[in-house]
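> Here is my input, please return the structure:
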Amino acid sequence: MTAPARVLVTGLGGFAGRHLGPAFAEILPGATLLPLGCDLTDADAVAVRVREARPDACLHLAAIAAIGVASGDPARAWQVNLHGTLALASALSRHTPDATLVHVSSADAYGRSFAVGMPLDETAPLAPINVYGATKAAADLALGAMAGLRVIRLRPFNHSGPGQSDDFAVSAFARQVARIKAGLQPPVLRAGNLDPERDYLDVRDVARAYALAVDRAQALPNGTILNLASGVARRIGDVLDALIALAGVAIAIEPDPARMRPSDIPHASGNAARALDLLGWSPRIAWPRTLAEVLEDWQRRV
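Sure thing, here's the model as predicted:
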């Protein structure tokens, strides 16, 4: 099969999108990445862009991705994450029916299914417990039922790396640690619940999975669902302790009620055996390296 030459990417300027260049250079060096370049929630503008771009594949990254941001403005989260996704899918099915949509969903859609306490595979029920997870689950299910569209659905677990905003736990910790080390705030770090365990990936490994999925999109069965996970659950408090140790400074940790989420599930991890089988993908970057580079990035930024 011919490799995709023109790849329309939503969210190309976002956190994961900014890491796509090296991944595509390795896996699909002949591909041109085309930004959407319009408001995802403007269905007419999306249709015009799809018609003009004539992509061979579309990688859909754009979303209201932070749980707190989505919860703070649910209407916007539903508009972008569900209705924007459906506008894109509709435009692709009308104007480029041979193109495959590689949709980036989220492991947050599994929600209460994590209560089993073991790594989930793609057969686990979607049972979201927050607005973000609900919007991603709705889009995931809607695309799975949409006729006239080739779609591959990816469900990445938590990922971090250089360039991430502090709306996410690891990056928020690293920012505070970097500010303390630079003398910009007292040596006290405020944090939410540190007991939950999460399955963390490096964003560059995730970007490589996206490139592999686009490369093999035509060969994969329509409707394929793939988890992207390490299979290892790390306690959030241990992640914070590791960042503090990397910084080499004494820091007191205080609870921050504003960051406490009662809906937090104790343990979340994923089984990505199917991604290994169908894409040849597994994480390459060791977690200690990710943490070190997130901290270095924040030390430059502060």
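
> going forward, measure contacts and count neighbours with C-alpha atoms only.
Fine.

> So Cys58 is in contact with Ala99, correct?
Yes: the pair Cys58 / Ala99 is scored as a contact, 7.1 Å apart, by CA atoms under 8 Å.

> More neighbours: those two, which one.
Cys58 (30 against 23; other CA atoms under 10 Å).

> Need the three-state assignment for that one.
strand (DSSP: H, G, I helix; E, B strand; the rest coil).

> Now do the longest strand seen in the chain: distance to the chain's middle.
As assigned by DSSP state E, the longest strand anywhere in the chain is strand 150-156. Here strand 150-156 is found 12 Å from its chain centre; the criterion is CA atoms, centre = their mean, to the nearest Å.

> just stretch 75-91 next, same as before
17 Å.

> Show me which residues of it are buried.
By neighbour count on 16 or more other CA atoms under 10 Å, the buried set for stretch 75-91 is 76-91.

> Here is the second sequence; please produce its structure so I can put it next to the first one:
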Amino acid sequence: MLRSPAMRRHESSPVALVTGAAGFVGAWLVRHAQQLGWTIIGARKPDTPWPSLDVEWVDVDLRDRAETHALLRATRPRYVVHLAAVAFPREAAQDPLEALRLNYGALDHLLGGIQLHAPDARLLYVGTGEVYGPRPDTAPPSREDDPLAPPNLYAATKAAAEVRATLAAEREGLDVVRVRPFNHSGPGRPPSYAESSFAQQIAQIERGEREPVLRVGNLDAVRDFSDVRDVVRAYTLLLERGEPGAVYNVCSGRGWSIREVVDHQVSRSKTKPRVEVDPALYRPAPPEGSTLVGDPARISALGWTPRYRFEETLDDLLADWRSRA
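Predicted structure coming up:
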């Protein structure tokens, strides 16, 4: 287990171990937690570049039980935020067993290590709102006590991990809080996700790097989008105030069709590209519906409210891609 140079820890500040800290959400969580005065230990997959964040980095393969237990024994954190995952549905579909090893197996290893070496730690298990599955447009927003209907292998592995986390809380006495974030975006979002791909394409068109055609997939799908900066505030709030064993949606409660997302981003473009549906990107809506919107009432009761309108998120995302020339 390779570690970056150790940082001085402040005895009064909680120590948080963040898996997947080098990723999109992880980097935003690290920044926010540090503003709260927390000491962060960032766990990253070996051979992943260390982002320019002032944290203690630890290389660990979470698929390895012994390595994961050694990590918990060495760090003994107050909080553990488990973000590391195969997070893109197509990637999970290409290698389902690898998705299961990381999305389920890594969590099992973390829980075992916590039980042995940090039994007072609180684990925030970051799942996904996709476990509810899409619904008809007329259906009400998904609530935490609704039945799960994962529509793909990615969501199935995350649902299985949720069951494991629930068992740890109910049968093993561990302090576990589960969270189901719906779509979230913002600066740094990878281009494998639709709204970030659109922003990347627009920035490239504005620079003359590609033809003035915005290639899109199915524009009729409706998703619940939040700003990543609001989402990480929800995570720290749940670590501090969430009910042990409970599950919380993190979402806005409002659906955006992908067509609306495209229309907003094109309206901000300096070139006004032509929009074309690319058959390679098009995924037909499942028969059960194409809407996935959550109900944020439970986390709102803890005092969480979004600070960013999604229009602002999209504008910041486009500005980020424009800055990457």
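
> What does the TM-score come to for these two?
Scored against TM-score structural alignment, normalised by the length of structure 1, the superposed chains reach a TM-score of 0.93; 295 aligned residues with a CA RMSD of 1.8 Å.

> ok, back up a step: so the longest strand of structure 1 matches what in structure 2?
On the basis of TM-score structural alignment, strand 150-156 of structure 1 is assigned to residues 175-181 in structure 2.

> Quick one: average offset of that stretch versus structure 1, please.
In this overlay with structure 1, the average offset of stretch 175-181 of structure 2 from its partner residues is 0.5 Å by mean CA distance after the TM-score superposition for structure 1.

> got the contact list for that stretch?
With CA atoms under 8 Å, 6 or more residues apart in numbering as the test, stretch 175-181 of structure 2 has contacts from 120-129, 162, 165-166, 168-169, 231, 238-239, 242-251.

> Could you turn the buried ones of the residues you listed into a PyMOL selection?
Remark: buried members of these, expressed as a PyMOL selection using 16+ other CA under 10 Å:
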select buried, resi 121+122+123+124+125+126+127+128+129+162+165+166+168+169+231+238+239+242+244+245+247+248+249+250+251
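
> Among the contacts of stretch 175-181 of structure 2, which ones are in helices?
The helices, defined by DSSP state H, take in Glu162, Ala165, Thr166, Ala168, Ala169, Val231, Leu238, Leu239 from the contacts of stretch 175-181 of structure 2.

> Reformat those as a markdown table; add distance to Val25 of structure 2.
A markdown table is the format used below for those (distance: CA to CA, whole Å):
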| residue | distance to Val25 of structure 2 |
| --- | --- |
| Glu162 | 19 |
| Ala165 | 21 |
| Thr166 | 23 |
| Ala168 | 25 |
| Ala169 | 25 |
| Val231 | 9 |
| Leu238 | 16 |
| Leu239 | 16 |
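
> Let me know the closest of these to Gly26 of structure 2.
Val231 (10.9 Å; CA to CA).

> Return the residue of structure 1 aligned against that closest one.
By TM-score structural alignment, Val231 of structure 2 lines up with Val206.

> Touching, its match and Ser230? I think so.
No: counting by CA under 8 Å, Val206 of structure 1 sits too far from Ser230 to count as a contact (10.6 Å).

> Find residues that contact each of the two.
Listed as contacting both Val206 of structure 1 and Ser230 by CA under 8 Å, 6+ apart are Pro283.

> Assign the aligned partner of Leu184 of structure 1 in structure 2 to helix, strand or coil.
Aligning on TM-score structural alignment places Leu184 of structure 1 opposite Glu209 in structure 2. Classification of Glu209 of structure 2 by three-state DSSP places it in coil.

> Check the gap between Glu209 of structure 2 and Trp28 of structure 2 for me.
The spacing between Glu209 of structure 2 and Trp28 of structure 2, counted by CA to CA, to the nearest Å, is 29 Å.

> higher neighbour count, those two?
Remark: of Glu209 of structure 2 and Trp28, Trp28 carries more neighbours, 21 against 11, as counted by other CA under 10 Å.

> Confirm that one sits in a strand?
No: secondary structure of Trp28 of structure 2 (three-state DSSP): helix, not part of a strand.

> So it sits against Arg233, correct?
No: applying CA under 8 Å as the test, Trp28 of structure 2 and Arg233 come out as separate, 9.5 Å apart.

> which stretch of helix or strand covers the counterpart of Gln115 of structure 2 in structure 1?
Aligned counterpart of Gln115 of structure 2 in structure 1: Ser93 (TM-score structural alignment). With secondary structure defined by DSSP states H and E, Ser93 of structure 1 is part of helix 85-95.
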